[in-house]
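Participant: Here is my input; please provide its structure:
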Amino acid sequence: MSLSTPSVPSDPAVPIADPRKADHPKGLYTLFFTEMWERFSYYGMRALLVLFMTTAIDKGGLGFEVGKSTLIYGYYTMAVYMLSVLGGFVADKIIGARQSVLVGGIIIASGHFTMAINSTNTFYAGLVLVAVGTGLLKPNISTMVGSLYSASDERRDAGFSIFYMGINIGAFAAPLLTGFLAQHQWFKDWLTNRGFDPNHSWHWAFALAGIGMTVGLITYVRNMRRIAHIGAAPELTTNQRIRNLFLSFVGVAALGGLVWISSKFPTVVGVLGVVITASVIYYAIKGGQEGRHVAAIFVLFAVSIVFFAVFEQAGSSINLFARDFTDTTLFGFTFPSSWFQAANPVFVILLAPLFAWLWTHLGPHQPSSPMKFFFGLVFVGLSFVLMVPAAKLATEGLVSPLWLLGLFFLQTIGELCLSPVGLSTVTKLAPAKLVGVMMGGWFLATSMGNFLSGYLARTFGEGSAEGSLSVFFKDQAIFVLVAAAILLALVPGVKKLMGNIR
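Facilitator: Model prediction:
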């Protein structure tokens, strides 16, 4: 799963120095279960989104073409990250983090239940609601976890580790359960035997995602007294609240405009490239260490866009490869193709402590942040290199599930090299007066990478040539590895811009 929000802290396995302080605030477990169920609802729906859209109408899907489906997927995931920026503003300036989580959860559940209704219009409406709700909930629940501890509390990193374990538990369980309802023949037969249309199994799965979020909300409300001391609304005058509410509406309009402009993709990418390049040059020559730090941040923004453009195809092109070209029978049991989406959180749970130990063990000799970004690009690029021979074999029949497990393993390594480092590096480099702006920039860069993932995936399966599928993976692997080579050449310069910060 994507850590950019993030889902693993920069040091997820830091031991608690004093055993007497091992007890964590009770509010942590309230937030743990709330976020676990929110991630269950999000990843449960995400695992099915492109599959549902590309399934034929007579089989219960929407019958969309691959290109249209992956673009919708890209717009949706882009909106989630963009709205996270606005969600932070709403919490800080209007209703507080505690109420933002509650309102966001209600909107998310409403969105999933809306998608459970068999209609194209309700599908689109549900997507909008889930995106808005996630934008309100996701950034603020993480902020509340941080508010449970003082900056010097030795339990802080361990607390975040517990919290992010909940994220990965939810992300692991979600595709297994929603995928079973949506795709498995046993459940379709169960529906038929009870007089229900088996083609509506998708909507039962969307409803399950809504039930998951509802369970999270019940947990949150019943235990809200444990977090009553954090996440309060700011003390504002009526005029200040009206002003901030107006600015929120302006923000929604601006983000909506950016989504619309993004439909003119080549122009947007060109403009974005010019803006990032100009920003790097401007801040690099502006003088002063702060300016050079900002220039380094913009380089990392560009790298993150490339990374997520490939990594986030897990829900689009890789999901389609799992359904259409992968053998999903194991020991006589046929499992839903969406179950592959559970592989990444499992690998995160297994590998995150190893990476935490590795960086700690290396200490001052560990790679710099730009080098970690380089490794992130290399591993995500290698994951698509691995798929080239798999795609060639797919022309002869269904391929082994080990190919996709290998892809997710490599991508998780890349993810752990880049995602936990990203936000940490931005906060260290950003001038004090620009921390909020730079954090917003990180989320916007991530959102653009998510949109780009949907755009690149649109050509999956196109063409009648026997090697067209392998060309799809080869071209994108080249795209990422060339970007990695460029970054490697720039590493000395970026380190110079960063000064004493690693």
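Participant: CA atoms for contacts and neighbours, from now on please.
Facilitator: Fine.
Participant: who are the neighbours in contact with the closest residue to F460 other than its chain neighbours?
Facilitator: Leaving aside its chain neighbours, F460 sits nearest to S317 (6.1 Å; criterion: Cα to Cα, 6 or more residues apart in numbering). By Cα atoms under 8 Å, 6 or more residues apart in numbering, the contact list for S317 reads 70, 457-458, 460.
Participant: quick one more, to check against the first:
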Amino acid sequence: MSKYSKEDIVNSVPQKGFFGHPKGLFTLFFTEFWERFSYYGMRAILLFYMYYEVSKGGLGLDEGTAASIMAIYGSLVYMSGIIGGWIADRILGGTSTVFYGGVLIMFGHIVLSLPGNLTAFFISMVLIVIGTGLLKPNVSNVVGDLYAPEDYRRDSGFSIFYMGINLGGFLAPLIVGTVGQEYSFHAGFAIAAVGMFFGLITFMLTKKKNLGLAGKNVPNPLTKAERSKTYKRVGIGAIIIIILFALTIPTGILTISGLTYIVSFLGLSIPTAYFIVMFRSKKTTTDERSRLLAYIPLFVASMMFWSIQEQGSIILAQYADQRVDLSFAGLGIQSSWFQSLNPLFIIFLAPVFAWLWIRLRSKQPSTPKKFAYGLMFAGVSFLIMMIPAIMNGDNLVNPLWLVLSFLLVVLGELLLSPVGLSATTKLAPAAFASQTMSLWFLSNAAGQAMNAQLVKLYNIDTEVAYFGILGGASVLLGIILFAFAPRISKLMKGVN
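Facilitator: As a prediction, the model looks like this:
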């Protein structure tokens, strides 16, 4: 079982040194800054790289296929968090898993930076998917390790951490996007690789002094017998998957369209199985089971929210490239720059929310109510996109409509995402700490798994209905969640 107690871990971390927060927040803030720089930089140009013609440096895929690939790629990135959470909980612990994940991400971006065909593209995607799965859930879980359970700074700390994520996300599209669209997609991907390299250097140079024992625990380690059996099963499973791909892809049995349906099924079935396993486990206490029940509606709300938010890099990116007037106030705008709007607004608003939660303390809205407000803002961000479609028809629209849409979804994101990260660390069963954080990211995977099917429905003729139906569904779900918030709070057993 765990080698160190929660008290041992908290006491090993310098509790002051980064804006009134534990010093370890500095290490994790800048590690995640560079990791997100590499990820969002790559993603800002990935859709365009896929559907731009080969003569323009792209892969020449059709737009619908490119949009579906973006969705399944995003879903698999977060779905792979299961692997990262399991490895941290049972083999390596959080900090070591974070490092190995960063190495895989860097190599994935290096492959993308080299001229290649569709096969090389998918190899790079596999590396980035697995690497992000190792790094993403565990770096957030280590943030939770920095604070005592009753520390009122926790939500504020996650908001500051979230701002670090978005500093990287803001700069990346401006730098990588400009280089990628003005000069070469591969040059843009190379800059993303350098960003991940800087993240690894930051982590290695500061972790010993700043993190102490945070992320060192292996909460539920494999026994020697389990280890041997697990390695054998993983090896056999990998061989089977490779053989299946080798037989079905060249023969046309497995197509990209077929893959989207498989990912959509996995995106919904895996979190369901996860909830069942944790709920029925003998290592889960009665109070922890109650908290898991409270977590289910939060998970569903998060899934709906991310379905809308993640379309900012798919449908709204395509919208920016094809439907927006890119000449504004005498300036030429790159369509990739719109990907900086979301993190830009978070940079300015995250400190406001961090201050607000500390200011309100016990008077702040409950976690379920914060989620409900977040869903409503996300829904309105889509509903307002109906207006330019109705007013302008097929004509190019003013870019300020997109700016407003991104602003509204950011307000929802700050109510839901950092709060969800914090709630996950508090609601997680002790034996499944990192894996529950993986479950939180599975809500994003599930939302994007739905998107793999939804984005196929979008075109200029369905634009009004598309934004209206999805936006309306999110607002309605937010209202329902708000109504049931008191009951959900009771199931959380003292967790706010």
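Participant: Any idea what the TM-score comes out to?
Facilitator: Once superposed, the chains reach a TM-score of 0.80 (TM-score structural alignment, normalised by the length of the second structure), with 461 aligned residues with a Cα RMSD of 3.9 Å.
Participant: hang on, the earlier thing: trace the residue nearest to F460 of the first structure over to the second structure, please.
Facilitator: S317 of the first structure maps onto I315 of the second structure when the alignment is built from TM-score structural alignment.
Participant: Next, work out how far apart the alignment partner in the second structure of F347 of the first structure and W357 of the second structure are.
Facilitator: Using TM-score structural alignment, the equivalent of F347 of the first structure in the second structure is F345. Using Cα to Cα, to the nearest Å, F345 of the second structure is found at 18 Å from W357 of the second structure.
Participant: any idea how far the nearest residue to L456 of the first structure once chain neighbours are set aside is from A173 of the first structure?
Facilitator: Spatial nearest neighbour of L456 of the first structure, chain neighbours left out: A309 (7.5 Å); criterion: Cα to Cα, 6+ apart. Using Cα to Cα, one gets 25 Å for the distance from A309 of the first structure to A173 of the first structure.
Participant: what does T360 of the first structure give?
Facilitator: In terms of Cα to Cα, T360 of the first structure sits 30 Å off from A173 of the first structure.
Participant: Those two: who's more crowded?
Facilitator: Using other Cα atoms under 10 Å, the more surrounded residue of T360 of the first structure and A173 is A173, with 23 against 15.
Participant: Thought Y42 was touching the more buried one, still the case?
Facilitator: No: the criterion here is Cα atoms under 8 Å, and A173 of the first structure misses it with Y42 at 11.3 Å.
Participant: my guess is L136 of the first structure meets Y81, correct?
Facilitator: No: here L136 of the first structure does not reach Y81: they are 10.3 Å apart, not a contact under Cα under 8 Å.
Participant: between those two, who's got more neighbours?
Facilitator: L136 (31 against 28).
Participant: Which secondary structure state is assigned to the alignment partner in the second structure of that one?
Facilitator: Structural alignment (TM-score structural alignment) places L136 of the first structure against L134 in the second structure. Judged by DSSP: H, G, I helix; E, B strand; the rest coil, the three-state class of L134 of the second structure is helix.
Participant: where's L134 of the second structure relative to L341 of the second structure, distance?
Facilitator: L134 of the second structure is 27 Å from L341 of the second structure, by Cα to Cα.
Participant: quick one, what contacts the match of F347 of the first structure?
Facilitator: Applying Cα under 8 Å, 6+ apart, the residues near F345 of the second structure are 407, 410.
Participant: after the helix or strand containing it comes which helix or strand?
Facilitator: Under the criterion of DSSP states H and E, F345 of the second structure resides in helix 341-360. Remark: after helix 341-360 of the second structure, the chain's next helix or strand is helix 367-383, criterion DSSP H and E.
Participant: Give the buried residues for the very next helix or strand once past that next one.
Facilitator: Sequence order places helix 386-392 as the next helix or strand after helix 367-383 of the second structure, per DSSP H and E. For helix 386-392 of the second structure, burial by neighbour count (16 or more other Cα atoms under 10 Å) applies to 386, 388-389.
Participant: how much does the next helix or strand after helix 386-392 of the second structure stray from the first structure?
Facilitator: Next in sequence after helix 386-392 of the second structure, counting helices and strands by DSSP H and E, comes helix 400-427. Superposing on the first structure and averaging over aligned pairs (mean Cα distance after the TM-score superposition for the first structure), helix 400-427 of the second structure comes out at 1.7 Å.
Participant: Could you check how far the following helix or strand past helix 400-427 of the second structure is from the centre of its chain?
Facilitator: With elements assigned by DSSP H and E, the helix or strand that comes after helix 400-427 of the second structure is helix 433-454. Relative to the chain's own centre, helix 433-454 of the second structure is displaced by 8 Å; criterion: Cα atoms, centre = their mean, to the nearest Å.
Participant: Just list what helix 433-454 of the second structure packs against, helices and strands only.
Facilitator: helix 63-79, helix 81-87, helix 118-145, helix 256-280, helix 286-309, helix 400-427 (3 or more Cα pairs under 8 Å, 6 or more residues apart in numbering; DSSP states H and E).
Participant: tell me what the longest helix along the first structure is packed against?
Facilitator: Across the first structure, the longest stretch assigned as helix under DSSP state H is helix 468-498. Under the contact definition 3+ Cα pairs under 8 Å, 6+ apart, helix 468-498 of the first structure sits against helix 289-311, helix 369-394.
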